[in-house]
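Undergrad: Let's see this in three dimensions:
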Amino acid sequence: MTMSLINTEIKPFSATAFQNGQFIPVSEADLKGKWSVFFFYPADFTFVCPTELGDLADHYAEFQKLGVEVYGVSTDTHFTHKAWHDTSETIGKIKYPLVGDPTQAISRNFGVLIEEAGLAERGTFVIDPAGRIQIIEINAGGVGRNAEELLRKIKAAQYVASHPGEVCPAKWQEGEATLAPSLDLVGKI
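TA: This is a model prediction of the structure:
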């Protein structure tokens, strides 16, 4: 039986990422104090992956306005991330860190490693400033994700975190009504 990672603290890790022409160290300490997205994908130089990473790149400024750092993670090395960045127009526009996980430790820690392939599932994890996982989404390999939907979910998670006692209903958009769970609401929704 698999335990849910929701509300669990991320495990310690140490990795190297490629960002803005440089190799940078990344660890769990870098995530503390701000919202983060770990966006796992199977491999560089593939088909669905660049469409997803490009979609995130197109919306990166919106993530930044929300105080969210995005980390793209695959089991490739940071050297491979640089080569892909330098040769793909789509990947070349990425400003967020692309984390190398060649030891597969990070993918394993988040429960998205496909052991027999040595690749990560399409897993998305939203991590709060305390380092706790608030949102998990895992898609089958052929199903790409949507940055706009991820932004909506992050806004909802941030709203709930800053408004104790309120929850966001399905399809909630910023500025819409929320719910305050109570005995009076039972059976009324």
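Undergrad: use CA for all of it now, contacts and neighbours both
TA: Fine.
Undergrad: which residues in the protein form helices?
TA: Assigned by DSSP state H, the chain shows helices spanning 48-58, 60-65, 78-87, 89-92, 105-109, 147-162.
Undergrad: can those go into a markdown table with extra columns for distance to V26?
TA: Putting the helices of the chain into a markdown table (distance: least, C-alpha to C-alpha, whole Å) gives the following:
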| stretch | distance to V26 |
| --- | --- |
| helix 48-58 | 19 |
| helix 60-65 | 18 |
| helix 78-87 | 11 |
| helix 89-92 | 20 |
| helix 105-109 | 11 |
| helix 147-162 | 22 |
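Undergrad: Could you dump those into CSV and include distance to E176 and mean neighbour count?
TA: Listed next are the helices of the chain as CSV, based on distance: least, C-alpha to C-alpha, whole Å; neighbours: other C-alpha atoms under 10 Å:
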stretch, distance to E176, mean neighbour count
helix 48-58, 25, 20
helix 60-65, 19, 16
helix 78-87, 39, 18
helix 89-92, 34, 17
helix 105-109, 36, 19
helix 147-162, 10, 17
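Undergrad: Could you also give me the structure for this second sequence? I'd like to compare it with the first:
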Amino acid sequence: MGIIGSQLKPFSATAFQAGKDFFQVTDEDVRGKWAVFFFYPADFTFVCPTELEDLGEHYDMLQKLGVEVYAVSTDTHFSHKAWHDTSEKIGKLNFPFLGDQNHNLATNFDVLREGAGLADRATFVIDPDGVIQLVEQTCEGVGRNANELVRKIRAAQYVRNNPGQVCPAAWEEGEETLAPSLDLVGKI
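TA: Just a heads-up that it's a prediction; the model follows:
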């Protein structure tokens, strides 16, 4: 079975978040709301801080959409705090960073690079029922775009809230959607 449509697997991870003590996050904490798991290879690297900064610039908007963001790497929560305290870009971020040094999350999401101990660059969007709705995975050198992530989340939320409707390519909130039917076959 593919990962889209599958359930979030049980996990427990120690998190770092600016202004808070270390705390535990589990799969139960995620249920009942939308969530983004934003995997990146490692702290103190190159493409990762640019992606995380871009995501951070959209964090308030995602919060307004009812979405919590979890940045995840196979580093420890201590490493996440040290990176936050020493990097200008990372120091601005307010979402939780999950430590995955035991590789539980990277294994659950099937993004662990065998033999390397690092996670692939991958994004997962989980709905309030704990179902994986969206996945994006790129190679090491290709960063992600938070604008596109927000667009996809809005589309996923629209489809969830409007059964029988689908969002066509490049759909933006407020634009026309489609109601799949025999009448549309061959006419789009």
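Undergrad: Now the TM-score, please.
TA: Comparison of the two superposed chains (TM-score structural alignment, normalised by the length of structure 2) gives a TM-score of 0.98, and 187 aligned residues with a C-alpha RMSD of 0.6 Å.
Undergrad: Tell me which residue lies farthest from the centre of structure 1.
TA: Largest separation from the mean C-alpha position in structure 1: D184, at 35.8 Å (C-alpha atoms, centre = their mean).
Undergrad: check contacts around that one.
TA: Not one residue lies near D184 of structure 1 by C-alpha atoms under 8 Å, 6 or more residues apart in numbering.
Undergrad: One more: V160 of structure 1?
TA: V160 of structure 1 is in contact with 166-168, counting by C-alpha under 8 Å, 6+ apart.
Undergrad: Ok, A130 of structure 1 next?
TA: Counting by C-alpha under 8 Å, 6+ apart, A130 of structure 1 has contacts 9, 32-34.
Undergrad: Is it possible to get TSV of these that adds neighbour count?
TA: Below are these laid out as TSV (neighbours: other C-alpha atoms under 10 Å):
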residue	neighbour count
E9	15
K32	15
G33	12
K34	15
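Undergrad: ok, those vs R152 of structure 1, which is closest?
TA: Of all these, R152 of structure 1 sits closest to K34, with 17.2 Å by C-alpha to C-alpha.
Undergrad: Distance-wise, check the closest one relative to F47 of structure 1.
TA: Distance of K34 of structure 1 to F47 of structure 1, computed by C-alpha to C-alpha, to the nearest Å: 31 Å.
Undergrad: Ok, G123 of structure 1 next?
TA: 16 Å.
Undergrad: Those two: who's more crowded?
TA: G123 (23 against 11; other C-alpha atoms under 10 Å).
Undergrad: Now that the more buried one has come up, it's in contact with I138, right?
TA: Yes. Counting by C-alpha atoms under 8 Å, I138 is a contact partner of G123 of structure 1 at 4.3 Å.
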